[in-house]
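1. Mind looking at a prediction? Sequence and model below.
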Amino acid sequence: MTGGVLGEAYERFSRTGPEWGEDQLTNHGPMAVEVLVRRGRSDRVDGWVQQYLERLDELPRSTGEITVGDWNAAIGDGQRVADWVVYFTHELQERPWREVLAIWWERLLPGIVAGTTHGVIRVGHVVRALLAGAENPAILGELAHGLAFWAARSRPVPDPGPPAGLLFPRAALQALPRVPMQRGRVADRFDQLPHLPQWASAVVGLAPAATPDQVPARLSELVDAATLGYLSYGHGQPVILIHTATAPNAVLHSLPALPRDLWAPSLAAIWTTTAAIFSAYAPPDAAPRSILPAAPEGPDALAEVLDRAIAHTDEHVIKFTDTAAEVYTRTGDPDALTAALRATQLIS
């Protein structure tokens, strides 16, 4: 990992807010540049960052101090994101980053859907960089920003309970019902979930990980299933459904930095969140295979798909293609590459 290039990019993004525009769209810049650097495209970072910065808003001003005695009152308060940045910056100066991450991962886990999962995704990307050895003040600063966004936008998901069934992730996703009104904001859709027949039993139906050692495999299976599922259902909401794969992948990459007793709760939380997004946005009808793109073949297929994503320049496409590339490397399934191309096709 080229810490210099990544650190410089993070420094440029540190003056921007986690959201931008009237619609409060998420700032994906720090996540996408981590992919560019890790995938050996450091030469593309400067130009990509310069173009992306033009759309962003400045980091809001601080409104007050968050302390160890009153932090709980600031959880989920989107107006206090700058206060959270100050808080986490101080914490990361005083303690090792793994210690801060472990403490706050547990506290923030109930609100993992924060920013439609962008909070945990942003944290996952910078943790991946830290685990690769790219530790400097700018990298730690990005961790502060990621945790701050997660804390400020923290919100719960209807939770029927931890996995206790027999279904593996691919079958568990297929078993999920859909909300009757697939329109409106995330909150409007999620509010329908507790009243949806079979919602609770379908979520609980995932096979649990019997031991912490089984959690990485179960998360990998969930990432694989969601990536391949995008082929069939991504047309329902091409951007948001990407997060059914990238969010659990962020948790998967964060596990090595977390205490093992947090692994199973992390699996349960991200599965429930993934299921909620899928039920709220995935259409009931799958796309016919005949309209799907054809994946390239041969030894250069993966590199070609990555090149197409970077040429596309969209931040969602870049992040999803990174996840799809990992699925392809892990499974050898060419449909993972097809899913990445489907994203480039669906997202303008």
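-> Okay, I see it.
2. drop to CA atoms for contacts and neighbour counts, all remaining ones
-> Noted.
3. quick one: buried residues of stretch 329-339?
-> The neighbour-count check on stretch 329-339 (16 or more other C-alpha atoms under 10 Å) flags 334-339 as buried.
4. now the end-to-end length of it.
-> Across stretch 329-339, the terminal residues are separated by 14 Å (C-alpha to C-alpha, to the nearest Å).
5. Stretch 286-301 now?
-> Stretch 286-301: ends 25 Å apart by C-alpha to C-alpha.
6. returning to what we had before: in the buried residues of stretch 329-339, find the pair that's most separated.
-> Using C-alpha to C-alpha, the pair of those lying farthest apart is Pro334 and Ala339, separated by 8.8 Å.
7. which residues touch the strand or helix carrying Ala102?
-> Applying DSSP states H and E as the criterion places Ala102 in helix 97-108. In this structure, residues lying in contact with helix 97-108 by C-alpha atoms under 8 Å, 6 or more residues apart in numbering are 91-92, 140, 147, 150-151, 154, 257-259, 262.
8. want to compare, so here's the second one:
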Amino acid sequence: MDLTAATAPDTSGTLDEALERLHAFGPERGGWLSNHAPMAVEALVRHGQAPGVHRWLDHYRAKLEDMPDRVAEVTPSSWPEALGDPRRMADWTAYFVRETAGRPWREVLAEWWPRLLPGIAAGATHPVIRVGHSVRTLLDAEENAPRVTELAHALGYWAARHQPLPSLSALAPAADAAAALDAVVPVPEQSGGIRDRLGQLTAFPAWPEQPVAGPEAARARLTELVRAATHRYATYGYGEPIMLVHAATAPNAVLRTLPALPRELWAPSLDAAWAASAAVTAAYSPARPADPAPVPAGLSPEEVFARAAAHGDDHTIKFTDTALDIGDATALAAALRSVELNPPAL
């Protein structure tokens, strides 16, 4: 990826302050809507918007709910029965807080990543996205308590909402990621929420055409997928502007996590990321593309992100963060399309 927009580790302390504020709250609101604040503030700080983070959080505060009550302790022997039980949200969070306090966070992540990966569609892919933002901070900067605790909250959310996709058959193979996304068949009934839509999935195009030859090939194909999904938003995002950002941000979260994982987990991570991106595409993509989004003339990546930050919508901020990872003109055009399509929050 180009990583055109220069970023630097946060030295202001703003991100850690924001995370400490947020860890008093639960990962959801209204029964199933995700708390996007930890992900959005990480992106804002990373792209030079730290001075406005607490103002953004003050505005977002009305959407936050307290952590739900605990039910029973999750233990090394009882976790299978608690996996995928959203009533155990606080139990899972407490479990991972204990685990990351007692062991290196990389060790905990490596143990749980293959257990959680089959449920990558959990919470409309928000848990894995939150893990990706968290791991990025831990890889880029000092491993301090707020950032390790954030990983614990993200993993706890994923475990509580763990949701495997239905058993799927393979359609004809696709030559590249863009062609594979184009060949995804929309679910027949698109009037319900994402859980209803994911339950209708039956088959995905086979991609990559051949098994990847090793970890580096898996990372290259995953990078290709993130680029293709980001570019696709520029013409298909209008179908469901909020939900379709996850076709790009979910696989990018996996890509961001790879450096923290044992290399033998990279190929299965690619498979899960493709399943997540294809699932969101099948659930929400319209049948026909819109006219291509105009390529921004003379706008730097930093200026594009500043527009997303001023817009204030959490999904727009996170998608633009992913678009800046790609860094090319089509990705920036897709980011601007998300600013245009999603309702502003500030």
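-> Happy to help now that I have it. Only a predicted model underlies this, so the values are computations on that prediction, with no experimental measurement involved.
9. residue range for the helix holding Ala102 of the first structure in the second structure?
-> Under the alignment (TM-score structural alignment), helix 97-108 of the first structure falls on residues 105-116 in the second structure.
10. for the matching stretch, which positions count as buried?
-> Those would be 105, 108-109, 113, 116, for stretch 105-116 of the second structure by 16+ other C-alpha under 10 Å.
11. Also stretch 57-76 of the second structure?
-> For stretch 57-76 of the second structure, a neighbour-count test (16+ other C-alpha under 10 Å) marks 57, 60, 64, 67-68, 74 as buried.
12. from those residues, which ones fall inside helices?
-> Of these, the ones assigned to helices by DSSP state H are 57, 60.
13. Relative to Gly119 of the first structure, which of the contacts of helix 97-108 of the first structure is nearest.
-> Trp150 (4.1 Å).
14. is it true that the closest one touches Val120?
-> Yes. At 6.4 Å, Trp150 of the first structure and Val120 qualify as touching, with contact defined as C-alpha atoms under 8 Å.
15. Compare those two and say which one has the larger neighbour count.
-> Trp150 (34 against 30; other C-alpha atoms under 10 Å).
16. Distance check, the equivalent of Thr26 of the first structure over in the second structure against Gly123 of the second structure.
-> Taking TM-score structural alignment, the alignment pairs Thr26 of the first structure with Ser34 from the second structure. Going from Ser34 of the second structure to Gly123 of the second structure by C-alpha to C-alpha gives 7 Å.
17. what's the answer for Glu264 of the second structure, then?
-> Distance from Glu264 of the second structure to Gly123 of the second structure, by C-alpha to C-alpha: 26 Å.
18. So for these two, which sits in the more crowded spot?
-> Under the criterion of other C-alpha under 10 Å, the comparison of Glu264 of the second structure against Gly123 puts Gly123 first, with 23 against 10.
19. Excluding sequence neighbours, find me the nearest residue to that one.
-> Arg161 (5.9 Å; C-alpha to C-alpha, 6 or more residues apart in numbering).
20. and the one you found, how many residues sit next to it?
-> 27.
21. What's the match for it in the first structure?
-> Checking TM-score structural alignment: Arg161 of the second structure goes with Arg153.
22. which residues of the stretch 101-250 of the second structure fall in strands?
-> Using DSSP state E, counting those that start in this stretch, the strands of the stretch 101-250 of the second structure run over 169-173, 203-206.
23. Now do the first one: which elements does it pack against?
-> Contact partners of strand 169-173 of the second structure among helices and strands, from 3 or more C-alpha pairs under 8 Å, 6 or more residues apart in numbering; DSSP states H and E: strand 203-206.
24. Let's have the strands of the stretch 101-250 of the second structure in TSV, adding mean neighbour count and distance to Leu15 of the second structure.
-> What follows is those, written out as TSV (neighbours: other C-alpha atoms under 10 Å; distance: least, C-alpha to C-alpha, whole Å):
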stretch	mean neighbour count	distance to Leu15 of the second structure
strand 169-173	13	43
strand 203-206	20	39
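25. check contacts around the closest residue to Ala206 of the second structure other than its chain neighbours.
-> Nearest residue to Ala206 of the second structure, sequence neighbours excluded (C-alpha to C-alpha, 6+ apart): Pro173, at 4.2 Å. Contact partners of Pro173 of the second structure, counting by C-alpha under 8 Å, 6+ apart, are 180, 205-209.
26. How about Ala129 of the first structure?
-> Ala129 of the first structure touches 1, 34, 135, 139, counting by C-alpha under 8 Å, 6+ apart.
27. if we go to 10 Å?
-> Applying C-alpha atoms under 10 Å, 6 or more residues apart in numbering, we find Ala129 of the first structure in contact with 1-3, 6, 34-35, 37-38, 123, 135, 139, 253.
28. Mind telling me what it corresponds to in the second structure?
-> Match for Ala129 of the first structure (TM-score structural alignment): Thr137.
29. same deal with Ala286 of the first structure?
-> Alignment note (TM-score structural alignment): Ala286 of the first structure maps to Pro289 of the second structure.
30. Quick one: neighbours of that match, just the number.
-> Pro289 of the second structure: 15 neighbours (other C-alpha under 10 Å).
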